[in-house]
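Student: Provided below for reference: sequence and predicted model.
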Amino acid sequence: MSAADLLPLLRGLVWTIALTAGAFLIGAILGVPLLVARRSRFWPVSTLAMVLIQIVRSIPPILWLFLIFFGLGMGLMPISPFHAALLGLGMIAAANMAEIYRGAVASIHHGQWEAAIALDLSRWSVSRDIVAPQAFRVALPSAASYLIGLMKETAVASTIGVSELAYQGNQLSQLSYRGLEVFALVGLFYVLLSLPIAWLSRLADSYLLAKVAR
């Protein structure tokens, strides 16, 4: 395969990285208020958050992208394929990250909450200074695994015309008639993207574990 053939794949790789990073950032940020709503003592709020999370997670990503791009984008307001994919995958990431956060917070022993209350600490102080640092370490492996899964899910954005890695691979295979060669290379790119994420996750987890042990 020539260098000229690699250029479209490299451009697609850039779009894949941008879409993955953007959607994960949206999910990591919006997952926090969703978690707060999910854990609310006011049952209508917690129930609404639970239903919203389950609906978002139950519908396939490709259908969300179709609803946003062909429904919202073609009807109410114009939206580019990339922004439609970013919105759809970011929304899905928010629901999944909220559940990851919830599991991490639930793993914190209730005795720490009771001890903090006994010391007359505010709920905000307990959440920020005691629960959040521990929950972050617990959530890190699951968040890294989800990030790798999200990177692979960006391939569905090709169905609405986002020129990411899978889209460029498909275009190149049709032009060159070398599908096996092209898609093997595309798969290699995905592997090369996944390995640093997994390595950094293990490194961060080891660092945080050492800090907790001290």
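Tutor: Cool, the structure landed.
Student: For the rest of this, base every contact and every neighbour count on C-alpha atoms.
Tutor: Noted.
Student: Next one: residue 156 from residue 86, what distance?
Tutor: 11 Å (Cα to Cα, to the nearest Å).
Student: Neighbour count for those two, which is higher?
Tutor: residue 86 (23 against 19; other Cα atoms under 10 Å).
Student: Please report how far the more buried one lies from residue 159.
Tutor: To residue 159, residue 86 is 13 Å away according to Cα to Cα.
Student: now residue 48
Tutor: 31 Å.
Student: Residue 103 too?
Tutor: Distance from residue 103 to residue 159, by Cα to Cα: 33 Å.
Student: Kindly report the same for residue 52.
Tutor: 25 Å.
Student: before we move on, what about residue 104?
Tutor: For residue 104, the distance to residue 159 equals 34 Å [Cα to Cα].
Student: cool, and residue 137?
Tutor: Separation of residue 137 from residue 159 (Cα to Cα): 36 Å.
Student: between those two, who's got more neighbours?
Tutor: residue 137 (18 against 15).
Student: residues near residue 114, how many?
Tutor: 11.
Student: what about it, which helix or strand?
Tutor: Element membership for residue 114 (DSSP states H and E) is helix 110-118.
Student: before we go on, here's another structure to hold up against the first:
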Amino acid sequence: MTLDAVLLIASGIPLTLAVTAGAFALGAVLGIPLCALRVSRSSTLHLAAVAIIMLLRSIPPIVWLFLLYFGIGSGFLRVGPVEASVAALGLITAANMAEIYRGALRGVHSGQWEASTALGMKPWARFRDVLAPQICRMALPSSVTFFIGLLKDSAIASTIGVGEIAFQANYISRRTFEGLEVFAVAGLVYILISLPIAAMSRQLDSRLRERVAQ
């Protein structure tokens, strides 16, 4: 492999990160109301949330991608490759984040709610100072693990022409017939991106633990 080929693969990093970050941000936001419905005392809302989460998680990501890009995106609503990738992965992320939020919420001991109420804390202050740090700390490991998995899943965006890492690697391998070397380098790039993310999450987890302990 030449240096130019390595640089071409590396040129796909910005789009890989953009798709991953965009999908994660979208899913993290949509996951909040979905989680609220999931833990609702209303059986109708609860069942609706369960059905939505099962639907989003049961269908393979590439099917959602093709549905949005070749289906909806080719009809009345024009959707570009990057937007379709972010939307498809974002919907799946929303379902998974809703479950992560729900697990973290259940992990907060009921005594925390009762103690903060007994201290006369206002609802917003109680959530901000007592509950949110604990929920974030408990949700962080699973969220980072999912983010790294999402980073790898972003490779499906190459199937609709998004010029991310896998797309560039496939392009080079078709031109040079050096599939093994090319995709080995692409795999190494994914690893080099994932390791700093994991390291930063551990630092953030330590800080959150210190804040909760105070």
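Tutor: Cool, the structure landed. Computed from a predicted model, the values in this text were never measured in an experiment.
Student: TM-score for this pair?
Tutor: After superposition, the two chains reach a TM-score (TM-score structural alignment, normalised by the length of structure 1) of 0.93; 214 aligned residues with a Cα RMSD of 1.6 Å.
Student: hang on, the earlier thing: tell me the mean distance between the helix holding residue 114 of structure 1 and structure 2 once they are aligned.
Tutor: With mean Cα distance after the TM-score superposition for structure 1, helix 110-118 of structure 1 departs from structure 2 by a mean of 2.9 Å once superposed.
Student: who's in contact with residue 148 of structure 2?
Tutor: Counting by Cα atoms under 8 Å, 6 or more residues apart in numbering, residue 148 of structure 2 touches 194, 197.
Student: The helix or strand harbouring it: how far from the chain's middle?
Tutor: Using DSSP H and E, residue 148 of structure 2 sits in helix 132-153. Relative to its chain's centre, helix 132-153 of structure 2 lies at 8 Å (Cα atoms, centre = their mean, to the nearest Å).
Student: Would you mind identifying the next helix or strand past it?
Tutor: helix 165-176.
Student: now the angle from that following helix to helix 132-153?
Tutor: Relative orientation of helix 165-176 of structure 2 and helix 132-153, computed by axes from the mean of the first three to the mean of the last three Cα atoms, to 10 degrees: 10 degrees.
Student: residues of helix 165-176 of structure 2 that come out buried?
Tutor: 165, 166, 167, 168, 169, 170, 171, 172, 173 (16 or more other Cα atoms under 10 Å).
Student: Trace the third one over to structure 1, please.
Tutor: In structure 1, the residue matched to residue 167 of structure 2 (TM-score structural alignment) is residue 167.
Student: Pull the contacting residues for its match.
Tutor: 12, 155, 158, 161.
Student: Can you tell me what residue 200 of structure 1 aligns to in structure 2?
Tutor: By TM-score structural alignment, residue 200 of structure 1 lines up with residue 200.
Student: Tell me how many other residues surround residue 16 of structure 1.
Tutor: If you count neighbours by other Cα under 10 Å, residue 16 of structure 1 ends up with 26.
Student: Helix, strand, or coil at it?
Tutor: Using DSSP: H, G, I helix; E, B strand; the rest coil as the criterion, the local structure at residue 16 of structure 1 reads helix.
Student: Please tell me I have it right and it contacts residue 158.
Tutor: No: assessed by Cα atoms under 8 Å, residue 16 of structure 1 is found out of contact with residue 158, at 10.2 Å.
Student: which residues do these two both contact?
Tutor: residue 164.
Student: Grab the nearest non-local neighbour of residue 8 of structure 1.
Tutor: residue 168 (6.0 Å; Cα to Cα, 6 or more residues apart in numbering).
Student: what's the answer for residue 166 of structure 1, then?
Tutor: residue 155 (5.5 Å).
Student: For that neighbour, give its distance to residue 106 of structure 1.
Tutor: In this view, residue 155 of structure 1 and residue 106 of structure 1 are 33 Å apart by Cα to Cα.
Student: Settle it for me: which of those two has more neighbours?
Tutor: For the pair residue 155 of structure 1 and residue 106, the greater number of neighbours falls to residue 155 (17 against 12), based on other Cα under 10 Å.
Student: Residue 30 of structure 1 and residue 92 touch, don't they?
Tutor: No: with contact defined as Cα under 8 Å, residue 30 of structure 1 does not reach residue 92; the gap is 10.3 Å.
Student: For these two, indicate the residue with more neighbours.
Tutor: Ranked by neighbour count (other Cα under 10 Å), residue 30 of structure 1 and residue 92 place residue 92 first, with 26 against 18.
Student: burial measure for the residue nearest to residue 156 of structure 1 when sequence neighbours are not counted, as a count.
Tutor: Nearest residue to residue 156 of structure 1, sequence neighbours excluded (Cα to Cα, 6+ apart): residue 62, at 5.8 Å. Applying other Cα under 10 Å, we find 19 residues neighbouring residue 62 of structure 1.
Student: Not counting its neighbours along the chain, what's nearest residue 29 of structure 1?
Tutor: Distances taken as Cα to Cα, 6+ apart place residue 94 nearest to residue 29 of structure 1, at 7.4 Å, with adjacent residues excluded.
Student: Could you verify my assumption that the one you found touches residue 28?
Tutor: Yes: judged on Cα under 8 Å, residue 94 of structure 1 makes contact with residue 28 at a distance of 6.2 Å.
Student: Mind checking which of those two has more residues around it?
Tutor: Taking other Cα under 10 Å, residue 94 of structure 1 and residue 28 do not tie; residue 94 has more neighbours (27 against 20).
Student: Which secondary structure state is assigned to that one?
Tutor: helix.
Student: Same check on the one 3 residues further on?
Tutor: Following three-state DSSP, the label given to residue 97 of structure 1 is helix.
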